[in-house]
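J.: I'd like to go over a predicted model; first the sequence, then the structure.
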Amino acid sequence: MKQLELRLEARPRGFHLVTDEIVRALPLKAVPAGLLHLQLLHTSASLTLNENCDPTVRGDFSTFFDRLVPDGTPYFRHDYEGDDDMPAHIKSSLLGTSLMLPVSRGRLALGQWQGIYLGEHRDQGGSRRILATLTQ
């Protein structure tokens, strides 16, 4: 088993394809068959697996979640860090902060059109950390 902490650069609010960045940071080639667990170490961002080809999908995700849980909702009391504070926590809980992915022949065994998204739900989220645990 190998465990690493990855740091993703700060990104603007939205959904960002981070598959290549994660793969480059991990020793996947040494794993003939195994599992990769990714745990995002934050409560205002998320990880999800979805369409990796058409960037309009990521924009549609943003539009949907921003309408589902809008900033500045008057009945939210947790707003210590701004109008996007509580909405970011809810989006993080809806989408989740972890992924369990298969590794086969030294590569992530994803579908042809699947990619790992970082959902950044804050206007000023900053860099994000992911704990990656690779087992074989």
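T.: Sure thing, it's come through.

J.: contacts, neighbours, all on C-alpha from now
T.: Fine.

J.: mind listing the strands for this protein?
T.: 2-8, 14-17, 33-40, 45-51, 98-104, 107-108, 114-120, 128-135 (DSSP state E).

J.: looking at these, which is closest to Asp66?
T.: For those, proximity to Asp66 was assessed by CA to CA; strand 14-17 is nearest, at 9.4 Å.

J.: out of the strands of the chain, which is closest to Ala25?
T.: strand 2-8 (7.3 Å).

J.: for this structure, what's the longest helix?
T.: helix 55-68 (DSSP state H).

J.: buried stuff in that helix?
T.: Arg58, Ser62, Phe65, Asp66 (16 or more other CA atoms under 10 Å).

J.: for that helix, packing partners?
T.: strand 14-17 (3 or more CA pairs under 8 Å, 6 or more residues apart in numbering; DSSP states H and E).

J.: ok, and what's touching the strand it packs on?
T.: Residues outside strand 14-17 that contact it (CA atoms under 8 Å, 6 or more residues apart in numbering): Asn52, Arg58, Gly59, Phe61, Ser62, Gly115, Ile116, Tyr117, Leu118, Gly119, Glu120, His121.

J.: ok, structure two:
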Amino acid sequence: MIWDQHEIRLAPRARGFHLITDEITRQLPALAELDVGLLHLQLLHTSASLTLNENADPDVRHDLDAFLRDLVPGDLPYFRHTIEGPDDMPAHVAASLLGTQLTLAIRDGRLALGTWQGLYLGEHRDHGGSRRLVATLNGRQG
């Protein structure tokens, strides 16, 4: 059994949903050594999110972002936390709805994802900056 942990830094991205599957797996060489295990990803921010969704059609990314912007607009009059800008509190709400962590199965040295599944960073701020996450691997070496 092995345990392995890395902090991964993601470059700043525009508001929206960004496919990060390859970027994450490239930074985890120990993943290839595991025949069975788990990868836990914890985003170290409260105004962005992680989610697993379809990776084939880019319209999915657009539609997720459009839905969240409609569900949590930036001009709600009852928001009090506005000192960091009009996009900050809606970003916290979106991150709470989607979550900031994922646990994924590992099989035969790869993430055990469905045919059309990919990992997404949901950037909910207009200028969120770089994002960090902790990736923890646990599993049995092949």
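T.: Good, I have the coordinates. The model shown is predicted, which means the values in this text are computed figures rather than measured ones.

J.: tell me how far the aligned residue in the first structure for Gly74 of the second structure lies from Asn52 of the first structure.
T.: Matched by TM-score structural alignment, Gly74 of the second structure corresponds to Asp71 in the first structure. Distance of Asp71 of the first structure to Asn52 of the first structure, computed by CA to CA, to the nearest Å: 27 Å.

J.: count of neighbours near Gly16 of the second structure?
T.: Each residue near Gly16 of the second structure was counted by other CA atoms under 10 Å, and the total is 21.

J.: now render the contacts of strand 14-17 of the first structure as TSV, adding distance to Gly14 of the first structure.
T.: TSV is the format used below for the contacts of strand 14-17 of the first structure (distance: CA to CA, whole Å):
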residue	distance to Gly14 of the first structure
Asn52	14
Arg58	7
Gly59	7
Phe61	8
Ser62	5
Gly115	15
Ile116	13
Tyr117	10
Leu118	8
Gly119	6
Glu120	5
His121	6
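
J.: point to the residue nearest the middle of the second structure.
T.: Closest to where the C-alpha atoms of the second structure average out (CA atoms, centre = their mean) is Leu50, at 2.4 Å.

J.: for it, give me its contacts.
T.: Here Leu50 of the second structure is in contact with Leu43, Leu98, Gly99, Thr100, Gln101, Leu102, Leu119, Tyr120, Leu121, Gly122 (CA under 8 Å, 6+ apart).

J.: mind listing what the equivalent of the third one over in the first structure touches?
T.: Right, Gly99 of the second structure. Mapped onto the first structure by TM-score structural alignment, Gly99 of the second structure lines up with Gly96. Neighbour list for Gly96 of the first structure: Ser46, Leu47, Thr48 [criterion: CA under 8 Å, 6+ apart].

J.: list just the nearest of these to Asp84 of the first structure.
T.: Taking CA to CA as the measure, Asp84 of the first structure lies nearest Ser46 of the contacts of Gly96 of the first structure, at 14.5 Å.

J.: I'd say the match of Gly74 of the second structure and Ile90 touch.
T.: No: counting by CA atoms under 8 Å, Asp71 of the first structure does not reach Ile90; the two are 11.0 Å apart.

J.: I'd like to know how many residues surround the alignment partner in the second structure of Arg105 of the first structure.
T.: Under the alignment (TM-score structural alignment), Arg105 of the first structure pairs with Asp108 of the second structure. Asp108 of the second structure has 15 neighbours, counted by other CA under 10 Å.
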